Structure formats: structure tokens, C-alpha cells
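Participant: show me how the following folds:
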Amino acid sequence: MAEAAAAFAPGFGGDYCEDEGDSRVFKAALEVFRKLKDLKCPLLEGLYITEPNTIHELLCTPSKYRLEILEWMCTRVCPSMQDKFSSLNGAPVEAKIQEMVKLGHELMLCAPDDQDLVKGCASPRKQLQFMGQMLDAVQSLAVGCSSYPSVKEDFEDDAEKNEGLLEEFLSSVQLEMLLNPESDPWPVDMQPVLKNQGDDWQGADPVAQSETEKVAELARQLQEGAAKLWALRAELVLAFIQVYDNELGECCQHPDPNLHPCGPIVQAVYQTLTSCSQLLKAVEEVTGTSAEAMDAVKRQEKEPICWDGSSSVMSLATKLEELTRKYQVFNDSLNEGKG
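Facilitator: Reported below is the predicted structural model:
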């Protein structure tokens, strides 16, 4: 591990550190490294690095050590990959890379020909996203495998405690005294009726007697149901992988669609039509407003109005005629000045 830390010291492999100054990439690298630590990746034992730049180099620079980390991820997601990798020992490294790409494609995390992503030649953001999603899958599987035993143990502990309490209660002296008191606690007028019932009334409660058996039976049924559910889940996963490998895999490996060169033209036409539609709506609003204004003018043509705070009162039509004359005089004076 010390050699691995030295190999990925700051400054090593600078050609692949495309986003060295991007803090978001460093943050993503730290998150992936934390997940590896939480999952106790054996390849990180004895490796003590904390610098974001060094961790970025470790995870995003092509190296044999980085491929071993990816190989470990693949075996944790799909344990059957361990046998496949073992059979490829001594083969060219490209064979393992192809198997990793195939698994990533089956998990819908990469394209079927994305070897650069596994090799470490893709962009750091894409590499870290791929690793993060792979580790999330590992964590989900780990939580799923550990949750069932935990629930089972908790239920067994509760069942054992309840069984002990019931056994202690049923065998206690106080219960015996309650069922067979030395003095009859019932009123005198009710004693003959109770005595006629004989030993039937004095018998133990059948519900209390069968409580232990019910708890044990429920525990057994819960254990069987949980075991069947876990087995069914494993069978569903295997069935999906087999169906995908045999039937769906080829159907999902379609080439990328071809984009027609007329796309930008269609977009430009769409934008033009949208602008024209907006313009027509504006014209419609202006037309409506003008019609309303004309109606208002017609209604006020004959109504006298006080203009400019002066004492003169005249109608709108008279005021417009006055303004028209003033404008004509002003325009004539301008023309004379030019002449």
C-alpha cells in the first residue's frame, strides 16, 4: 500500500487531471474514497492519504492499482464475477476490462463499448460518477443482506423474553394462590352457585396455557416467511440476469440514433412561428384597446371638460380642433424658417 500511495503522490499523472482546479471533482473523489473506506475495501488497508489531489489521482489516473479497485467493486456487486476474473489470470488486461464494461452495461451504468471509462481515460467526472453508482449498488446489497439476520435476531430475543416471562408467571406462587385462595373471596349469596360449578371454574385459563405455544409458532412462521422471501429475491435477481444475457442484452445494444441536419432549421422555424404568434396576440390586444379608446372618445366628444387647469371649458372635439390649428401654425412657421 505504501508503494501505491507513493505512486499517486501529487503531481503524478498530471496529463489525466483534467479538472484539477475544480473543487466539485475533488469533492466527488473524496466521497468515492469515503464509500470505499466504509465498505472496508481491502485494497485500501494500510493506505493513509487525505489530500484531495492525491485521492483524485488515485481514482482517476490509469493504473493497475485502480483496475484492482474496480475489479473488487465488480465482485462485490456480482460475486460470480470472481470466478470469471480468476479464469482470466494471465490473459491480457483488456479481457478483464471488457468484462467490467459488460457488467457496467448490464447495470445500465455505461455504454457497451465504454472501455475508456474503465481504463481511466474518460473525464474524471464521468469516472467518479461510475464508481459512485457502483459503490451505491454494493451498499444496497450489503444492507439487504444484513437487515434480515438483524430482524430475525431481534424477534428471537423478544420471543425468548416473552416465553420466560410467561413461564415465570404461570409457575409463580401468586398465581396458584389466586386460582386456589384459602378463603372464598366471593359474597355469601354467590358461593353456592360457584361451588356447584366444581373444578370447571377453578381450571387454568386455556389462553394463558397456550400463549407460549402461540409465540413459538408465530416465530417459526416468521422465520420461514423471511427465508422464503430472501430466497425469492435471490431467484428474481438471477432470473433477470439470465433473461437479460440471453434475450434482452442484444435488443438493448442499439446504435445511437442519427440526427437529421435539418434539426436547426426546424428549430429556427419554430422560434419564428412562436414570435409571429406572440406578435399577432399583441396586435389583437392593441386593436381591442384602440376600439375601446375610440368608444370612449365618441362618448366624451360632446361632454365639456376643463383643460390645463384653466377656466375655459370645451368639449374634446373642440380641444382637438384647437390643437390641430396650433400644430398647423407651428408647422408653417418652421417651413418659412427653412425657406
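
Participant: okay, CA-based contacts and neighbour counts for the rest of this
Facilitator: Will do.

Participant: in three-state terms, label Ile305 for me.
Facilitator: Local secondary structure at Ile305 is given as strand here, using DSSP: H, G, I helix; E, B strand; the rest coil.

Participant: just the helices in the stretch 201-339 of the chain please.
Facilitator: With DSSP state H, counting those that start in this stretch applied, the stretch 201-339 of the chain shows helices at 206-243, 249-252, 263-300, 316-338, listed in chain order.

Participant: can you put these in CSV and add mean neighbour count?
Facilitator: Written out in CSV, the entries for these read as follows (neighbours: other C-alpha atoms under 10 Å):
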stretch, mean neighbour count
helix 206-243, 13
helix 249-252, 11
helix 263-300, 12
helix 316-338, 12
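
Participant: show the subsequent helix or strand relative to the one helix or strand Gln174 maps to.
Facilitator: Element membership of Gln174 [criterion: DSSP states H and E] is helix 173-179. The C-terminal neighbour of helix 173-179 among helices and strands, as given by DSSP H and E, is helix 191-196.

Participant: what's the longest helix in the protein?
Facilitator: For the chain, the helix reaching the highest residue count under DSSP state H is reported as helix 124-170.

Participant: any idea how far that helix is from the chain center?
Facilitator: Helix 124-170 has its average C-alpha position 21 Å from the chain's average C-alpha position, going by C-alpha atoms, centre = their mean, to the nearest Å.

Participant: and this one, please, so the two structures can be compared:
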Amino acid sequence: MAVPFEEQQLAQKVYAALKAASCPLIFGLHLLEADSMHTLLCTPSQHRTEILAWICNCINPNPKNVKTSVIQSKDPDFQTKEMAMLGRELMLCKAEDFDLIQGHVKPLRQLHFLQELLTLVPGCFTESEVDEEGLLNELYADENRALLTHMLRPTLNPWPAHIKYFSNDKTSSVSQTSQQESADVAALLRAAGRVLKDLQSECEFLHSECQSPAVFSPCALRVAVSDLCQLTAAFRRVYETDFKDYCRRKAPPLSAATLVFQRVHRLLLSCNTELKMLEELSQASVALTEKACQLQTQPCYWSHGEKCTLPDQLEKITRQYKDFLSQPSAQQEK
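Facilitator: Model (predicted):
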């Protein structure tokens, strides 16, 4: 079955990139035909797997890295899984794309995958690939030959810098047109500025200097402390798995000062509770004061169906009490 032209070109590029990166696994092959390169790179074989493992090893050159040592493992299944994991970390494939690693998918996808991996290998694709022959053919095409002649022998040579250029009628008309366009643009900008100024005057919230202060919430503090602990624990795990080999130092320990957050939270919560109690006490005091004022000023119904204010009622009761006390003394005098 004939190999498509696009796959042939891509196989040649990938093979050239391997040669540019000095891949030792292609030394001595001397492949000249695109079909042979396509077979080497897209047909499942031990040689292809070793080439892919070498590319992954170049991407992760640290010998202490677990991924690199596993890629060099002799277990094929384990090696395939780790190379797929590396491709997932590089966002080039999924972790379960074992067929892509083993070479059981379409050749075009395999070649694109190898090309994207080789872009991460030092020494590959360092210079932009330019098709010089195609560029020359396009430059010397029949439709471009007149332009090439005009470029080699221009009819209007650049004038020296010390000669002052006087515009002719044509340039003056062009200048007038450009001035008119500039005036139109300036008028349009002024009109847009006025519209924006009117809109700004209508937006009252842009002029309000005093804004409502943020209300303290113990629940928000609890959530923030919980998020901080979770982020610290997550960073510790990521540090142990990925960053430790590069930093060469122990992971930052979780400080015991997190208990301070709990104590601060309890104190703030008790303070907030006391403030709420004081607020309720103040509201109750205001309500009692209003009720007392209402009894002093507004008349209401008392005994015997009479309607009067509290001071009038107290004055009446006092008068009756004095009359009651004065009755025995009056009888004794008789």
C-alpha cells in the first residue's frame, strides 16, 4: 500500500530531527527513501520503542528522576505505561493511549506525536525549515518576474536626505484629504468623549466615595483557615513527588502555629457573640424607653372605662389616696 505524500514528508522531517539530535539508534541505518523512514517510525517494533524511550530520556535527563529510570526498564508493559504518563504530563496524549506508544494507531498521529516530542529535545528544530527550492520557484514564476525586474531596477530612486521635498498638486490633494479625515476623526472622538462624560454623570455609584464596610464573618474565617491548611498539605504532597529532586532539600514542615488560628477563631467568635448580646441589650433598652415615652404621652383606657395618660392616672390615684387618708381624721373631729 502506497504511503500518502503528507506522511512521507512528515516521516522525513522526524527522521531528520533525530539525526540532528544525534540519536544513536539511527546511526548506521542510512535511510534515503521516505517509505523506509515511514516503516521505521510507524511500524510496531522493538527498535521503534527504543527510539521513543530515547526521546523520553532526552526530555527528562535527570538520572535521579523516577520516570527516566522506569523508561529504561526492561518490562515492556511498565515501560509503555510510564511513557504514556510522560506524554500525559506533556499534554500530548492521554494516560491510557497505550496503542499510540506501541504504534498501533494511524501513522499520521504517530508522526505528529513524535514530532511534538522532538520539539522538546535539545538540538531539534533549532532553525526554521525553509524550502529553498520552492521559494526560488515562487520568486522566479512568470507572474512574479515583472515585480522582480522592477525590484532590481526601480524607476524611482530614493532622494538624498538634504533635498527638500516639495509636494505637487497630487500630494497636496492627498494631504487635504488626509487633513479632512483627521478632522472627522477628531470630531468623532470629541463626540464619543461627551457621550462617555454623560454616561459617567448618570452612574451614581462611580461618584460614591463612602462604601459600605465589609462585615466580619466567623464562617468566612473558618473557611479561609481550612483552605489554608488544605493548600499547605497539597503543596507538601506535590513538593515530595515533583519538586524535591530539583530543590535538593526537605519539604517545608507544617508549623504548629496553625493552633493559633483556632484560638483566634474562638476568641473572635466569643467577641462577636458578646457584641451581638450588647446589640440586643441596646435594642431592648431602646424599646423600653419608647414604651415608657408612649405611656407618658399617649392616653389609654384604665379602669372604669376612662381614657387618660399615665401621669393623669397617677395623679388621680394619688388624690384618691389622700382623700382616703383624710376621712378618719375628719370623723374623729366630729
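
Participant: tm score of chain vs chain?
Facilitator: Structural agreement between the two chains, given as a TM-score (TM-score structural alignment, normalised by the length of the second structure), stands at 0.36; 133 aligned residues with a C-alpha RMSD of 3.3 Å.

Participant: circling back to that earlier point, and the helix holding Gln174 of the first structure, how far out from the chain's middle?
Facilitator: Distance, stretch centre to chain centre, for helix 173-179 of the first structure: 59 Å (C-alpha atoms, centre = their mean).

Participant: what does stretch 161-181 of the first structure give?
Facilitator: For stretch 161-181 of the first structure, the distance from its own C-alpha centre to the chain's C-alpha centre is 53 Å (C-alpha atoms, centre = their mean).

Participant: report the buried residues of it.
Facilitator: For stretch 161-181 of the first structure, the buried set under the neighbour-count rule, 16 or more other C-alpha atoms under 10 Å, comprises Glu163, Leu166.

Participant: sorry, back to before: of the helices of the stretch 201-339 of the first structure, which is nearest Glu167 of the first structure?
Facilitator: Smallest distance to Glu167 of the first structure across the helices of the stretch 201-339 of the first structure (C-alpha to C-alpha): 7.9 Å, for helix 206-243.

Participant: state the next helix or strand along the chain beyond the host helix or strand of Ile101 of the second structure.
Facilitator: Assigned by DSSP H and E, Ile101 of the second structure belongs to helix 98-102. Along the chain past helix 98-102 of the second structure, the next helix or strand (assigned with DSSP H and E) turns out to be helix 107-118.

Participant: show me what the following helix or strand past that next one is packed up against.
Facilitator: Downstream of helix 107-118 of the second structure, the next assigned helix or strand under DSSP H and E is helix 132-139. In this structure, helix 132-139 of the second structure packs against helix 142-152, with contacts taken as 3 or more C-alpha pairs under 8 Å, 6 or more residues apart in numbering; DSSP states H and E.

Participant: how much does the helix it packs on deviate in direction from helix 132-139?
Facilitator: Between helix 142-152 of the second structure and helix 132-139, the angle formed by their directions is 80 degrees, by axes from the mean of the first three to the mean of the last three C-alpha atoms, to 10 degrees.

Participant: picking up where we left off before, in the helix holding Ile101 of the second structure, what counts as buried?
Facilitator: By neighbour count, and taking 16+ other C-alpha under 10 Å as the criterion, the buried residues in helix 98-102 of the second structure are Phe98, Leu100, Ile101, Gln102.

Participant: so what does that helix touch, helix or strand wise?
Facilitator: On a contact count with 3+ C-alpha pairs under 8 Å, 6+ apart, helix 98-102 of the second structure meets helix 76-89.

Participant: the inter-axis angle of the helix it packs on versus helix 107-118?
Facilitator: Using the same axes, to 10 degrees, one finds that helix 76-89 of the second structure and helix 107-118 are set 70 degrees apart in direction.

Participant: got the angle for the longest helix of the first structure vs helix 206-243?
Facilitator: An angle of 160 degrees separates the directions of helix 124-170 of the first structure and helix 206-243 when computed by the same axes, to 10 degrees.

Participant: for helix 124-170 of the first structure, name the packing helices and strands.
Facilitator: Based on contacts counted as 3+ C-alpha pairs under 8 Å, 6+ apart, the elements that helix 124-170 of the first structure packs against are helix 23-38, helix 52-60, helix 64-77, helix 115-119, helix 206-243.

Participant: of all the ones you listed, which one is nearest Phe155 of the first structure?
Facilitator: When those are ranked by proximity to Phe155 of the first structure, the top entry is helix 206-243, at 7.4 Å, counting by C-alpha to C-alpha.

Participant: what helix or strand does Leu196 of the second structure sit in?
Facilitator: Under the assignment given by DSSP H and E, the secondary-structure element containing Leu196 of the second structure is helix 169-202.

Participant: so the closest residue to Met83 of the second structure other than its chain neighbours versus Leu40 of the second structure, what's the distance?
Facilitator: For Met83 of the second structure, the nearest residue in space outside its immediate sequence neighbours is Ile71; the separation is 6.6 Å by C-alpha to C-alpha, 6 or more residues apart in numbering. Per C-alpha to C-alpha, to the nearest Å, Ile71 of the second structure is found 20 Å from Leu40 of the second structure.

Participant: who has more neighbours, these two?
Facilitator: Ile71 (23 against 18; other C-alpha atoms under 10 Å).

Participant: what comes up buried for the one helix or strand Met277 of the second structure maps to?
Facilitator: Counting by DSSP H and E, the element that carries Met277 of the second structure is helix 258-297. For helix 258-297 of the second structure, burial by neighbour count (16+ other C-alpha under 10 Å) applies to His265, Leu268, Leu269.

Participant: for the first one, which residues are in contact?
Facilitator: Residues counted as contacts of His265 of the second structure (C-alpha atoms under 8 Å, 6 or more residues apart in numbering) are Pro218, Leu221, Arg222.

Participant: mind putting these in CSV, distance to Pro76 of the second structure and secondary structure included?
Facilitator: Below are the contacts of His265 of the second structure laid out as CSV (distance: C-alpha to C-alpha, whole Å; DSSP: H, G, I helix; E, B strand; the rest coil):
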residue, distance to Pro76 of the second structure, secondary structure
Pro218, 56, helix
Leu221, 52, helix
Arg222, 50, helix
